[in-house]
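Engineer: Can you look at this prediction? I've put the sequence above it.
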Amino acid sequence: MKATVAEQQTLLRLQEIDTRIAQLAHRLRALPQAAPLAELAAREDAVRRSRAEAVGVLEDAKAELGRIESDVQMVEARIARDGDRLTHTSSVKDVTALEAELVSLRKRLSDLEDQELVVMEKVEGAEGAVAAIDDERAAIAVEQQRLETERGEAASVIETEREHAVRDRGTVAAEVPEALLAFYEQRRERGAGVGAALLRQRTCGGCTITLTGNDLEQVRRAAPDEVVQCPECDRILVRTDESGL
């Protein structure tokens, strides 16, 4: 393939821009906020599971408290009913039976009230656990929002740089003949983003291999308008006064 010296050297400018665009894309993918945001997401997920468990404990405790409160109401109702019956009966047998039942009911009520206090404390503790988890989730959300804002601002700056670089690339690419540009793009795709490299002091800027022997002699003999490639990495070698030929 033939191309003027200027056209070949333009490839170096194009490569510089392409490298810059690739670097910006890498920076965009590797913003410093990404790792802590991922950690926060994992924490939030773990906290969310913990909250589900804590809510389950709270609901069980409330259900238990509800059952005890219902039992308390039933016993209190029976005490009131038996007390009323006691005041309205004149039968010694009924009085004896009612008094015995009231003793038993009051004992049952005392036991239920003791249980009620224990379960109320359990409910209070479970509510505190849920509240603490909610506070932690809120703190995580605040930190996530802060990092998201920082990431958005940083990404915006990088994206602006990338847009400028893409615009510059279009300008420089327009200076390269179509066939040479297509060949460069092919080499770049195969060469991990590097399609053209400067030959400096007989060393390829793409793979850092120093040309010797027949490889060096072939490059030396190539006409200035001949597009040459590195015998090692196959990238386009651009020759300048720095090439040491």
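Structural biologist: Nice, I can see it. Residues are numbered from 1 along each chain as shown.
Engineer: From here on, just use CA atoms for contacts and neighbour counts.
Structural biologist: OK.
Engineer: Just say helix, strand or coil for the nearest residue to residue 22 once chain neighbours are set aside.
Structural biologist: Among residues not flanking residue 22 along the chain, residue 193 sits closest, at 7.8 Å (C-alpha to C-alpha, 6 or more residues apart in numbering). Per DSSP: H, G, I helix; E, B strand; the rest coil, the local secondary structure of residue 193 is coil.
Engineer: Quick one: list the elements packing against the host helix or strand of residue 49.
Structural biologist: Residue 49 belongs to helix 34-87 when assigned by DSSP states H and E. Where contact means 3 or more C-alpha pairs under 8 Å, 6 or more residues apart in numbering; DSSP states H and E, helix 34-87 is packed against helix 92-173.
Engineer: Pasting the second one now:
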Amino acid sequence: MKASPDAQRRLLDLQAVDTALAQLAHRRKSLPELAEIEAVGRELAGLDDERVRAQVTVDDLDRDISRFEKDIEQVRTRKDRDQKRLDAGGALREIEGLQHELATLNRRQGELEDAELELMEQRETAEAALTEVQGRLDAANERRAAAERRRDEALADIAKEQEFKTSSRAPLAADLPADLVGLYDKIRLESGLGAALFQSGRCGGCRIELYGADLARVKAAEPDDVVRCEECRRIMVRTKESGL
């Protein structure tokens, strides 16, 4: 293929733009915020499971405490009823029976209240654990929101740069021979780099230094010959910096 030396030199400008676009695309996929958001997401999943377990514990204790309160209220109601009957007087046997039942109910009430108090202490501890895990959950949500804001800002900056680079690429490519751009694009899509400067006897694409017949081939090529590296097949652009 033939192309003027000037066109080949401007191919490096096109490659510079494409390299910048490739770097922006890589930066877009590898933003540190993406990894942070993913990590915090995993943390949030674990914290939410922990919060659910803590809430279940509190709910279970609330249910048990409510049951004890009902039992205690039933005992109190029974005591009030027996006390009224006792105050009303009656046969000695009935009075003794009521006194015995009241004593039994007092013991039962004490046992229930002690058990309820123990459950309430457990609930206080469980509530503190729930509050603590909720605090960690809220903090993790704030970290994720902050990371998402930074991600969005970075993506917006990248999008602006991509738009600028893309808009500058079109006139560069349009001003070059179509067959040269076609060859360049084909190589670039295969290897990521379509053209590179040949300098100091070395291909700028694969960084391999040429010797003997390979170097002689490059030196013997006409200025408008499009020379490709035998190793990486990229276009080697020759300029005054090539030292030929």
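Structural biologist: Nice, I can see it. What you see is a predicted model, and the numbers here were worked out from it, not measured in a lab.
Engineer: returning to that earlier point: and the residue nearest to residue 22 of the first structure, how close does it get to residue 180 of the first structure?
Structural biologist: Residue 193 of the first structure sits 16 Å away from residue 180 of the first structure, taking C-alpha to C-alpha, to the nearest Å as the criterion.
Engineer: Quick check, central residue of the first structure?
Structural biologist: residue 38 (3.1 Å; C-alpha atoms, centre = their mean).
Engineer: what separates that one from residue 240 of the first structure, distance-wise?
Structural biologist: 47 Å.
Engineer: what does residue 74 of the first structure give?
Structural biologist: The gap separating residue 74 of the first structure from residue 240 of the first structure is 101 Å, by C-alpha to C-alpha.
Engineer: So for the two, which sits in the more crowded spot?
Structural biologist: residue 240 (16 against 13; other C-alpha atoms under 10 Å).
Engineer: Would you quantify the distance from the more buried one to residue 219 of the first structure?
Structural biologist: Taken as C-alpha to C-alpha, the span from residue 240 of the first structure to residue 219 of the first structure is 12 Å.
Engineer: just residue 199 of the first structure next, same as before
Structural biologist: Residue 199 of the first structure is 10 Å from residue 219 of the first structure, by C-alpha to C-alpha.
Engineer: between the two, which one's more packed in?
Structural biologist: residue 199 (25 against 22).
Engineer: Now residue 65 of the first structure. Nearest residue, chain neighbours left out?
Structural biologist: residue 119 (5.9 Å).
Engineer: Quick check, that neighbour in contact with residue 63.
Structural biologist: No: contact criterion C-alpha atoms under 8 Å: residue 119 of the first structure and residue 63 do not qualify, at 9.9 Å.
Engineer: more neighbours, the two?
Structural biologist: A count of neighbours by other C-alpha under 10 Å puts residue 119 above the other of residue 119 of the first structure and residue 63, at 19 against 14.
Engineer: Aligned to that one, what sits in the second structure?
Structural biologist: In the second structure, the residue equivalent to residue 119 of the first structure is residue 119, according to TM-score structural alignment.
Engineer: Just the buried residues of whichever strand or helix holds residue 217 of the first structure, please?
Structural biologist: If you go by DSSP H and E, residue 217 of the first structure is part of helix 213-221. Along helix 213-221 of the first structure, these residues count as buried under the neighbour rule (16 or more other C-alpha atoms under 10 Å): 216, 219.
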